[in-house]
Structure formats: structure tokens, C-alpha cells
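Trainee: Dropping a prediction and its sequence here:
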Amino acid sequence: MYGEKCKGDSQKTTVIFLVWGWGGTQPAQVKSASDLLKFLFSTRKIWRQFLNHTVELNLSHDQPPRRRVGRDEAVIAISALRIGFAISRHLAQDGAHVVVSSRKQQNVDQALAVLQGEGLSMSGTMCHVGKAEDRDQLVATALRHSGNVDFLVCVAGVNPYVGSTLGSSEEVWDKILNVNVKAPALLLSQLLPHMENRGGSSVVLVSSIGAYLPEARLGAYNVSKAAILGLTKTLSLELAPKDIRVNCLVPGVIDTAFSKVTFEDPDFWNHLKGCHGIQRVGQPEDCSGLVSFLCSPDASYITGESIAVAGFSPHL
């Protein structure tokens, strides 16, 4: 339905109704109230069918009520800072008990002070995910709360070297791949016995827009984040029979200390604006809603996907 004022008379409006569906297509011009009544009367059967069909659509499917992440469900969020902090807050606000971690105890303490101060169900522990003994402690902390883990969100990442791929030393390669790629897989293998019998568990890995659009000075880091895309696909296939979904968050340029090397570079930023139309630097909170959705029953038919939160699409 749309209206168009008649030329030369600002007080008159021609309304054209376009009705389609069960009765075909019937255009009609309505220039007065009596024309409108005649039109509605002549098409009453179509409207009745439309309304009946709408009621059937609403009532015929016996769907369970929508629910968010529940109070009896536990989440391990690997990071107490920046994006990890925003995700932890969102999941806890949705009703989950969230276990946060960081390689520095002060980061854990600060996150818990804020989030528990908001009345959210939180616990946490120091964890360097590249160390097996720290991963053991993280799992034990999560299991102490409810004896199970329903969701794993791996946000932790490192980049100790800003420079070219071939300029990266073996030590740099080992550190980046150990934390960014190996640790999520090894941690998930430890959690698998506690997740596979829960039904509807979810894993969210975190890659980077650099996996699609590499920044030359982040060579080895880009490679590690591209590996996360492959890990997501592979794990989604392996874990589908166990009713565990695996998806990937792909943040763009987010306002964190970690990303300053990109958004404080005018050449790189102008390239994003010029080629991709990006309008602003993203905020950590821009990522949290997607993760909460991917952990919810609303995403029960989504797995193996890598979803960019970047202000533009990096895909073809």
C-alpha cells in the first residue's frame, strides 16, 4: 500500500492497495472514503483468508517457549579483558554462570569485582591457556560450580611480534600457534566428557578479520587466525554427532589495546573506509550479542559458521 498526492491539490491523496496471495492480484485506486469501503467489502474474502492463515501460522506449531542461556548452565570464557569481558557480562546477564580467566590474576580480580558487583553469577581463575596445568585448574574451577560445562568461548590470543611473516622467529611462531590454535583444541578435548552428555552445548572460537584481510605487519598472527577458521569447520563436523555446535566469531577492528596497531594507522584505516565503507571502530559490546545468540537455543541449527562483526563483510 502506498499513497501519492494528486498534482495541484495537496489535500487529496490517491491510495493504491495491492493485494496478493490467495485471490490473485487486485490493484485498486481509492480516492474517497466510500471508495475505500467498497474496496474493503469487495476483497473481504481475501482478507478473511489472510487473517485465518495468519492465525494458523501462529497457532499450528507447538513450539517450546524461547529461552536464553539458563542459570543451570556454565560457560567458560577464556579472557577477562576487552571482548572477553563484554561477552562474559552478556552471558551472565542472560542467566549463565560464567567462569572468566586471564593469564594475570589482577585482570581476573578486576573483572570479578565489576561483574559480581552487578549481581552477576561469576567466578574466575588465573590461566595461561598455553600451559597444561593452568588449563586443568580452569576446568576444575568450572566443574566446582555445577559439575558441568555447557559452553566454551575462547577469546584469548597473543601477538608478541609486529612484523612480517618471514621475519617471525621460531619462538614467536611457537608462542602464537601454541596459544591461538593449539590451546583451544586441547582445552576442548579436556572439556568434551563434561559437554557431550549435556545436549545442545556450544563452542565459540574467535578468529580475526585478519584471517580474510591480512595486515602485513601481523604476519604470523594472521596465519594463526586463519587456522581458527579451519579448526571451526573441522570441529563442527567431528562434534555434530555429539550435539555440540562449533562456530566462530570474526571481530573486525575493535577498540581495544590489541587492535591499536590497525585503527591508529591512518593508511590502513583509510583503506578500510575507502574500499569497504566502514564507518567506525567497533566496540567490544558489538561482539557480545552474537556470542550469546550462538550459545542459545535460537542457534541450534547453526554450526561450522564463521561470522564477521566488522562493519562490513569480508566474504566474496
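Mentor: Great, that's in hand.
Trainee: Please count neighbours and contacts with C-alpha atoms only from this point.
Mentor: Fine.
Trainee: how near is Arg144 to Glu238?
Mentor: Spatial separation of Arg144 from Glu238 under the definition C-alpha to C-alpha, to the nearest Å is 28 Å.
Trainee: meant to ask about Cys127
Mentor: Taking C-alpha to C-alpha as the measure, Cys127 falls 27 Å from Glu238.
Trainee: Among the two, which residue is more densely surrounded?
Mentor: Cys127 (23 against 12; other C-alpha atoms under 10 Å).
Trainee: Pull the contacting residues for the more buried one.
Mentor: 101-104, 134-135, 137-138 (C-alpha atoms under 8 Å, 6 or more residues apart in numbering).
Trainee: What of Gln105?
Mentor: Applying C-alpha under 8 Å, 6+ apart, we find Gln105 in contact with 125-126.
Trainee: what about it, distance to Gly3?
Mentor: Applying C-alpha to C-alpha to Gln105 and Gly3 gives a distance of 63 Å.
Trainee: repeat for Gly210
Mentor: Gly210 sits 48 Å away from Gly3, taking C-alpha to C-alpha as the criterion.
Trainee: between those two, who's got more neighbours?
Mentor: Of the pair Gly210 and Gly3, Gly210 is the one with more neighbours under other C-alpha under 10 Å, namely 22 against 12.
Trainee: try it against this one:
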Amino acid sequence: MNHKDLFDLTGKVALVTGASRGIGESVARTLAAYGAHVIVSSRKIEGCEAVASSIREHGGKAEAFACHIGEMDQIDNAWEYIESTHGKLDILVNNAATNPHFGPIETTDVSAFQKTVDVNIRGYFFMCSKAAQLMKKSGGGSIINVASVNGVSPGHFQGIYSITKASVISMTKAFAKELGQQNVRVNALLPGLTDTKFASALTTNDAIKKQALMHIPMNRMAEPDEMAGTVLYLASGASSYTTGTCINVDGGYLTM
């Protein structure tokens, strides 16, 4: 392989969930910049189309597709569409997630618990499962699950979210172990504190933010674009012998 082509994604089809903003948007733009045809997905089609249109305006290949991964019928519809339209999927970035409860773990109500589990565990699991089935048919592919450092060290007042992200880490390893011989690689990105709307409960409260930065050796939050390079590596031929791994992109947080 020409080493200059290690990150070339020309001809690849990629699905990025939660791609209308934040980390997902940055990942979608990066994969498109390296040649992939990107299916930009999230719950609302308007946000997806805004990102997809911008990618196309900058010379990339992208389309919008609405899918709420907390709803099984929408997951089924998404995969039926992908297989009938593209016939394959080379890259899945499982990024969509939810965190409706920010507060003491013992006050988590059933509704918040169920919503978090439905999206962050059930949704990720069946997106991986559907991707694996399609990728096996077409010779392989790469699945990247966006977990969190909270899956390793639970976040304060983020109990059920942290529990589901720990599940994503275990899920990543389980899928990787069973799919390795089918040339389907499964890895995880573990972001640290990142300046996104999703993390606004942490980033917009000065006291909480100051406390959080004390535990980050680099003493700052990440920008969403700082997550995209790791996903590009895991999606591309540069990581052809990498599966079942979880990469921390956290400014050193987990070293503390």
C-alpha cells in the first residue's frame, strides 16, 4: 500500500449518527474530506440536510437521512434504505447518544433510565448488529463506537449515562472478538470533556467546568474537531490490524 493512501476513503460509504452537530458533524466532514460518501444521520432531517449540503458545497459527497436510534423501526428503515440504495456500508460511526438525567444517581427516574438505555445500549447494539450483517456480505468494514471516558471512570451526576457508556466499551470488544475473521473491525473512541451542546451541563457552569479542568492534564476542553482524526484512523486502512481497542482522546484525564 502507498503510505500516502493510508487514510484515503474514496469509494467508501459511511454512516455517521448524531451527525447534525458536535463530534458527529466534525467526523462526517472529515470522512467526506478524505473521500467517503457520508450518510449524515440524526433524529431531525433539517439538521442532517444542513450538514450534508455544506459538505457537498465544499466538494464532498453526502446525503441526509433521519434516524432516531432509540426507535427500532427507524433502525430497521435505515438499514433497508442503505442496502437498497448503496448495497453496502464500509464505515459505521455510532455517535448518537442521550443523557437526560444530570443529577444524583439515586434520583434517576424510570423514564430517564429507559431512554438512556434504549439509545446508548440497545440502539448501539442493533446498529452494530445490522452493520455487521451488511459488512460481512460485502467483504468487511469498520465500526467505530463513540463511548466516553465516563465508561471507565463514572462522571459525577452522570450515573446512568456512565453505566451505558461502560456497556458500549464491553459491546465493542464483544463484537470485535466475534467479527474479526469476517474482516469487520470494531473499535471505540472515548472522548473526554468536549465543547459541545451535548456537554453543556458541564461546559456552561463555571464552577463545574473549573472542577473538571483540574482533572485534565492539558487543562482545557477539547474541540469537536479534535475527535475526528482518531475516527479517521479507525475508519481507514491505517488501522487495518486494529480491532477491539478503545482509544482515549481526553487530554490525559484517565491518567490522573
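Mentor: It's in. These numbers were taken from a predicted model, which means no experiment stands behind them.
Trainee: in the stretch 51-200 of structure 1, which spans are strands?
Mentor: Defined through DSSP state E, counting those that start in this stretch, the strands belonging to the stretch 51-200 of structure 1, from first to last, are 74-78, 97-102, 122-126, 151-154.
Trainee: Flag every buried residue along the first one.
Mentor: Within strand 74-78 of structure 1, the residues that count as buried by 16 or more other C-alpha atoms under 10 Å are 74-78.
Trainee: Can you check which part of structure 2 it sits on?
Mentor: Strand 74-78 of structure 1 corresponds to residues 13-17 of structure 2 when matched by TM-score structural alignment.
Trainee: One more: the last one?
Mentor: Correspondence between strand 151-154 of structure 1 and structure 2 is established over residues 91-94, with TM-score structural alignment as the criterion.
Trainee: can you list contacts of that stretch?
Mentor: Under the criterion C-alpha under 8 Å, 6+ apart, residues 12-18, 124, 127-128, 131, 141-146, 235 lie in contact with stretch 91-94 of structure 2.
Trainee: Among those, which are located in helices?
Mentor: When DSSP state H defines the helices, the subset of the contacts of stretch 91-94 of structure 2 inside them is 124, 127-128, 131, 235.
Trainee: Ser153 of structure 2 -> structure 1?
Mentor: Matched by TM-score structural alignment, Ser153 of structure 2 corresponds to Leu213 in structure 1.
Trainee: Spell out the secondary structure type for that match.
Mentor: Classification of Leu213 of structure 1 using DSSP: H, G, I helix; E, B strand; the rest coil returns coil.
Trainee: Tell me the secondary structure at the aligned partner of Arg185 of structure 2 in structure 1.
Mentor: When the structures are aligned by TM-score structural alignment, the residue of structure 1 matched to Arg185 of structure 2 is Arg245. With three-state DSSP as the basis, the three-state label of Arg245 of structure 1 is strand.
Trainee: so where do the helices sit in the stretch 201-316 of structure 1?
Mentor: Secondary structure of the stretch 201-316 of structure 1 (DSSP state H, counting those that start in this stretch): helices at 219-239, 260-263, 266-276, 285-294.
Trainee: Which one of those helices lies nearest to Thr13 of structure 1?
Mentor: Taking C-alpha to C-alpha, helix 266-276 is the member of the helices of the stretch 201-316 of structure 1 nearest to Thr13 of structure 1, at 41.4 Å.
Trainee: mean shift between the closest one and structure 2?
Mentor: Compared with structure 2 after the fit, helix 266-276 of structure 1 shows a mean deviation of 3.6 Å (mean C-alpha distance after the TM-score superposition for structure 1).
Trainee: Just the buried residues of that helix, please?
Mentor: Of the residues in helix 266-276 of structure 1, those buried under the neighbour-count criterion (16+ other C-alpha under 10 Å) are 269, 272.
Trainee: need the contact list for the equivalent of Ile307 of structure 1 over in structure 2.
Mentor: Alignment note: Ile307 of structure 1 maps to Ile247 in structure 2; criterion TM-score structural alignment. By C-alpha under 8 Å, 6+ apart, Ile247 of structure 2 lies in contact with 188-190, 230.
Trainee: Kindly present the residues you listed as TSV, with separate columns for distance to Lys197 of structure 2 and neighbour count.
Mentor: As requested, those are arranged in TSV below (distance: C-alpha to C-alpha, whole Å; neighbours: other C-alpha atoms under 10 Å):
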residue	distance to Lys197 of structure 2	neighbour count
Ala188	21	28
Leu189	19	26
Leu190	17	22
Thr230	21	18
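Trainee: Which of the residues you listed remain contacts when I look at structure 1?
Mentor: When the contacts of Ile247 of structure 2 are mapped onto structure 1 through the alignment and contacts are counted by both residues aligned by TM-score structural alignment, their matches' C-alpha atoms under 8 Å, the preserved ones are 188-190.
Trainee: Need those residues in CSV (columns: distance to Lys88 of structure 2).
Mentor: Listed next are the kept ones among the contacts of Ile247 of structure 2 as CSV, based on distance: C-alpha to C-alpha, whole Å:
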residue, distance to Lys88 of structure 2
Ala188, 21
Leu189, 23
Leu190, 27
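Trainee: Tell me which of those fall in strands.
Mentor: With strands defined by DSSP state E, the entries of those inside them are 188-190.
Trainee: I am finished for the moment; much appreciated.
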